[in-house]
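Trainee: 3D, please:
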Amino acid sequence: MENLDHIDLQILKQLQENSNINTKELASKLFLTVTPVYERIKRLERDGYIMKYVALLDKKKLNLGMTVFCNVRLKEHARNVGSNFVKDIVALPEIIECYNIAGDYDFMLKILVEDMSSYQNFVMNKLSTIENIGNTQSIFVMGEIKHSTALTI
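Mentor: Okay, the predicted model is just below:
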């Protein structure tokens, strides 16, 4: 972050709030002209500070109202076993996040499904077919208190 000045940080903050803002609007908010703001955005993209632009969707409207965190413990920890597990997990669209964690479990999965019946179907017909899973623990979200995609800058 040592290469970023206060203007770069303001650009990043504004884009986190609304990535759909056009360069003219952004320049106006920063009291700059369009060209330097455009060049700064391109540099931030090129340098990897901005990875991509996305639309955040309403999961409930898409019938994905149930969020489950599933902790997974592997039976063994050989390199090829872990790689195969990761490859299998990445292929499942219901799993929207996967973290390799320390502690009693090896991985934490964030899963979105329609309801409990859908989750049971997912576990029985997809998750249970992945080799080397020794133990799982499902945690069902009752309510979402805070959800943010913005990083503290």
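Trainee: going forward, measure contacts and count neighbours with C-alpha atoms only.
Mentor: Will do.
Trainee: Contacts for stretch 35-48, please.
Mentor: With contact meaning Cα atoms under 8 Å, 6 or more residues apart in numbering, stretch 35-48 is reached by Asp8, Ile11, Thr23, Leu26, Ala27, Ile50, Met51.
Trainee: Sequence B follows; please return its structure for comparison with A:
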Amino acid sequence: MKRILDRADERILAELTRNARIPHAELAEKVNLSRNAVRQRIERLERDSLILGYTIVAGEGKPRTAGVTALMFVYRHDRMRGGEVIQALKRLPEVVSCDVISGEFDLVVRVDASATDRIREIWQEVSVLPGVRDTLTAFALSSMIKR
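Mentor: Purely as a prediction, here's the structure:
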């Protein structure tokens, strides 16, 4: 059953999107609810998979480890029955997104790794998966917009 969000849930999600570390008391004040009501709503949103996790996005000038981003385009033998390829990609922690796309290739996979050698290892793993017919990998030279 698909859950319908009320205005308070939408405001909670909007505030958490802006700052996932906001204290419940401060969030409660912003959305005009009690701290306990906010806590219960957040727990329900998590249980209903409307909140799947929390993350850190490093800003400009923040120390971060050097990394490499690549886009891997994957063509499967059978577009309709190629779910095992997606399951294998889910198990690779460096895979940060995987989208089904139209056109020549079936999937576009974004890979964030510590080094180009790790991208090569991932490419080797993916290219030999049962169901994968072909791949094309492109390295990101720089990131102009990252949200």
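Trainee: TM-score for the pair, please.
Mentor: Taking TM-score structural alignment, normalised by the length of structure 2 as the basis, the two superposed chains have a TM-score of 0.75; 142 aligned residues with a Cα RMSD of 2.7 Å.
Trainee: For the contacts of stretch 35-48 of structure 1, which two are the farthest from each other?
Mentor: Within those, Ala27 and Met51 form the most distant pair, 20.8 Å apart (Cα to Cα).
Trainee: Tabulate the contacts of stretch 35-48 of structure 1 in a markdown table, adding columns for neighbour count, distance to Val123 of structure 1 and secondary structure.
Mentor: Putting the contacts of stretch 35-48 of structure 1 into a markdown table (neighbours: other Cα atoms under 10 Å; distance: Cα to Cα, whole Å; DSSP: H, G, I helix; E, B strand; the rest coil) gives the following:
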| residue | neighbour count | distance to Val123 of structure 1 | secondary structure |
| --- | --- | --- | --- |
| Asp8 | 18 | 45 | helix |
| Ile11 | 20 | 42 | helix |
| Thr23 | 17 | 46 | helix |
| Leu26 | 19 | 46 | helix |
| Ala27 | 17 | 49 | helix |
| Ile50 | 15 | 35 | coil |
| Met51 | 10 | 32 | coil |
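Trainee: Between the residues you listed, which sits nearest Glu17 of structure 1?
Mentor: Using Cα to Cα, Ile11 comes nearest to Glu17 of structure 1 of those, at 9.9 Å.
Trainee: Can you tell me how far that closest one is from Lys29 of structure 1?
Mentor: Taking Cα to Cα, to the nearest Å as the measure, Ile11 of structure 1 falls 9 Å from Lys29 of structure 1.
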